[in-house]
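Engineer: Have a look; sequence and predicted model below, questions after that.
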Amino acid sequence: MLTLIQAVVMNRIGIKQCGSDEELAAIVEKAPKDFLVYTGEDAQSLTTLVLGGQGTISVASHLFGNEMATMRRALNHGDITQAGQIQRRLMPKMAALLTGTRQSGAERPTLVSRKHAPTNFTVNHQ
């Protein structure tokens, strides 16, 4: 994973952070103006936006894109309550999508096939 300093020195325009909220907040706080900060953790989607990041490089959006877009619109319109409700509703679904362990400090997710997905999933095919 690139550190913020490495990313800036290497003339990168942004970074995808997969770590704690504290690490994410520190990167947003210290990043140069116009430097893009994304999370790679679906469960941090709302947190990233609230902290000042640009968004999520998301797995869950492939299945729950409409809901995630609605969450972002709610936040953009100042409705933090609705945005929070949507995020909380999505979090168990997001967690069910990925299984895996962190090995050597890197996340190695495994996608769960539709056959093994929880029965309470709702997939919107719009």
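Structural biologist: Structure's in. What do you need?
Engineer: only C-alpha atoms for contact and neighbour calcs from this point on.
Structural biologist: Noted.
Engineer: where's whichever helix in the chain runs longest relative to the chain centroid, distance-wise?
Structural biologist: The longest helix of the chain (DSSP state H) is helix 80-97. Chain-centre distance of helix 80-97: 11 Å, with Cα atoms, centre = their mean, to the nearest Å.
Engineer: Can you report how many residues neighbour Leu97?
Structural biologist: Each residue near Leu97 was counted by other Cα atoms under 10 Å, and the total is 19.
Engineer: should've said Lys16
Structural biologist: Neighbours around Lys16, by other Cα under 10 Å: 20.
Engineer: what about it, helix or strand, and which?
Structural biologist: Using DSSP states H and E, Lys16 sits within strand 14-17.
Engineer: tell me which strands and helices that strand is in contact with?
Structural biologist: helix 4-9, strand 36-39 (3 or more Cα pairs under 8 Å, 6 or more residues apart in numbering; DSSP states H and E).
Engineer: What is the subsequent helix or strand relative to that strand?
Structural biologist: Using DSSP H and E, the first helix or strand after strand 14-17 is helix 21-30.
Engineer: Give me the distance from that next one to the chain's centre.
Structural biologist: So, by Cα atoms, centre = their mean, the centroid of helix 21-30 is 14 Å from its chain's centroid.
Engineer: and what of stretch 42-50?
Structural biologist: On Cα atoms, centre = their mean, the centre of stretch 42-50 falls 5 Å from the chain's centre.
Engineer: Alongside the first one, take a look at this:
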Amino acid sequence: MDFQGAFTALVTPFKNGKIDEEAYRELIEWQIEQGIDGLVPCGTTGEAATMTHEEQGDVIRICVEQVAKRIPVIAGAGSNNTREAVNLTLLAKQAGADAALQITPYYNKPTPDGLLAHFKVLAKESSMPFILYNVPGRTGLNAKPATIARIAREVPEVIGVKDATANMIQASEMIEQCPEGFTVLSGDDFTVLPLLSLGGHGVISVVSNIVPAMMSDMCRAYREKDTATAMELHYKMQPLSRSMFIETNPIPVKTALGMMGKMETSFRLPLVPLEPENEIKLKNALSENGII
């Protein structure tokens, strides 16, 4: 399975407090029609932290069913509790996901030895391809290049990383130190092009929920050495990317999809609707860029 290009960190539509399966399947189909390279259900953007394990399994299963092997599916299955991460990974595996996105355990702030032990247990008890998710802004822990390289060498199931540090020096050191063939995906819409230039392979994106073709086209253009087109698309997406983070993700992107008529704008607590002044800013950004 080829894990390169633009992967959308899918939102999860809700209706009357429950998963809106119809809207979810339609969103997935639209993403594929627009040329997205892969999908990631049950990540931060998908509000997985508010779901039961049964719901998380259902959301992954629906995504895998709708995709029907046309593109890769990387299912969010991480936790700060190793036992829970094993159980969630087994759900992802049983649902037929191609890989599992594994966040570094948040709040606990494990040592490098603890991180390695965590991934060794995951590999032993729920073996499948893993993408390590390094997002210090959410977890309070920054997995350093040497630690990631060590995990990649000692746990072959860890085939790649989603890097959301926005630190290109660290990203460069990580690519330098990790084994050949290790997949590096950006976790920040703002830094996709710079990371590609360092040897990265793509992105797990928020903004591609609303502009899947644009993000996949940018990654493809760079891969085909059309750097002028890649740079043009990078700068075209910058204002849209900024609008996706005017409040906590996924509040803006889900609101945008509601404005586009893709789903109801519904959240689970503790997330609440966008502030009115930010809703105006978001609407203006979408209108100015021809999204609505």
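Structural biologist: Yep, that arrived. None of these values were measured; they are calculated from a predicted model.
Engineer: How about residues contacting the strand holding Lys16 of the first structure?
Structural biologist: Contacts to strand 14-17 of the first structure, defined as Cα atoms under 8 Å, 6 or more residues apart in numbering, come from residues 1-2, 4, 7, 24, 35-40, 57.
Engineer: Just send the residues you listed back as JSON lines, with neighbour count and distance to Glu107 of the first structure too.
Structural biologist: Below are the contacts of strand 14-17 of the first structure laid out as JSON lines (neighbours: other Cα atoms under 10 Å; distance: Cα to Cα, whole Å):
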{"residue": "Met1", "neighbour count": "11", "distance to Glu107 of the first structure": "11"}
{"residue": "Leu2", "neighbour count": "12", "distance to Glu107 of the first structure": "14"}
{"residue": "Leu4", "neighbour count": "22", "distance to Glu107 of the first structure": "19"}
{"residue": "Ala7", "neighbour count": "16", "distance to Glu107 of the first structure": "20"}
{"residue": "Leu24", "neighbour count": "22", "distance to Glu107 of the first structure": "16"}
{"residue": "Phe35", "neighbour count": "18", "distance to Glu107 of the first structure": "24"}
{"residue": "Leu36", "neighbour count": "18", "distance to Glu107 of the first structure": "21"}
{"residue": "Val37", "neighbour count": "24", "distance to Glu107 of the first structure": "18"}
{"residue": "Tyr38", "neighbour count": "23", "distance to Glu107 of the first structure": "16"}
{"residue": "Thr39", "neighbour count": "25", "distance to Glu107 of the first structure": "13"}
{"residue": "Gly40", "neighbour count": "19", "distance to Glu107 of the first structure": "10"}
{"residue": "Ile57", "neighbour count": "16", "distance to Glu107 of the first structure": "14"}
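Engineer: one step back: can you tell me what part of the second structure the strand holding Lys16 of the first structure aligns to?
Structural biologist: Per TM-score structural alignment, the counterpart of strand 14-17 of the first structure in the second structure is residues 160-163.
Engineer: Just to confirm, what residue in the second structure is aligned with Val50 of the first structure?
Structural biologist: Per TM-score structural alignment, Val50 of the first structure is aligned with Ser197.
Engineer: for its match, what are its contacts?
Structural biologist: Here Ser197 of the second structure is in contact with no residue (Cα under 8 Å, 6+ apart).
Engineer: tell me which element it falls in.
Structural biologist: Counting by DSSP H and E, Ser197 of the second structure is part of helix 192-198.
Engineer: check the fit of that helix onto the first structure and give the mean distance.
Structural biologist: Compared with the first structure after fitting, helix 192-198 of the second structure deviates on average by 1.4 Å (mean Cα distance after the TM-score superposition for the first structure).
Engineer: Just checking, which helix or strand succeeds that helix along the chain?
Structural biologist: Per DSSP H and E, the first helix or strand lying C-terminal to helix 192-198 of the second structure is strand 202-205.
Engineer: Distance from the chain centre to the helix holding Ser197 of the second structure, please.
Structural biologist: What separates the centre of helix 192-198 of the second structure from the centre of its chain is 17 Å, taken as Cα atoms, centre = their mean.
Engineer: go on, stretch 277-292 of the second structure?
Structural biologist: Per Cα atoms, centre = their mean, the centroid offset for stretch 277-292 of the second structure relative to its chain is 23 Å.
Engineer: what sits up against it?
Structural biologist: Residues from elsewhere that reach stretch 277-292 of the second structure (Cα under 8 Å, 6+ apart): 210, 239-240, 243-244, 246-247, 252, 255-256, 259-260.
Engineer: Show me the strands in the second structure, by range?
Structural biologist: For the second structure, the strands defined by DSSP state E cover 5-9, 14-15, 18-19, 38-40, 74-76, 99-103, 130-134, 158-163, 183-186, 202-205.
Engineer: Pick the most deeply packed of those strands.
Structural biologist: strand 74-76 (a mean of 31; mean count of other Cα atoms under 10 Å).
Engineer: In the first structure, what range does it match?
Structural biologist: Under TM-score structural alignment, there's no match for strand 74-76 of the second structure.
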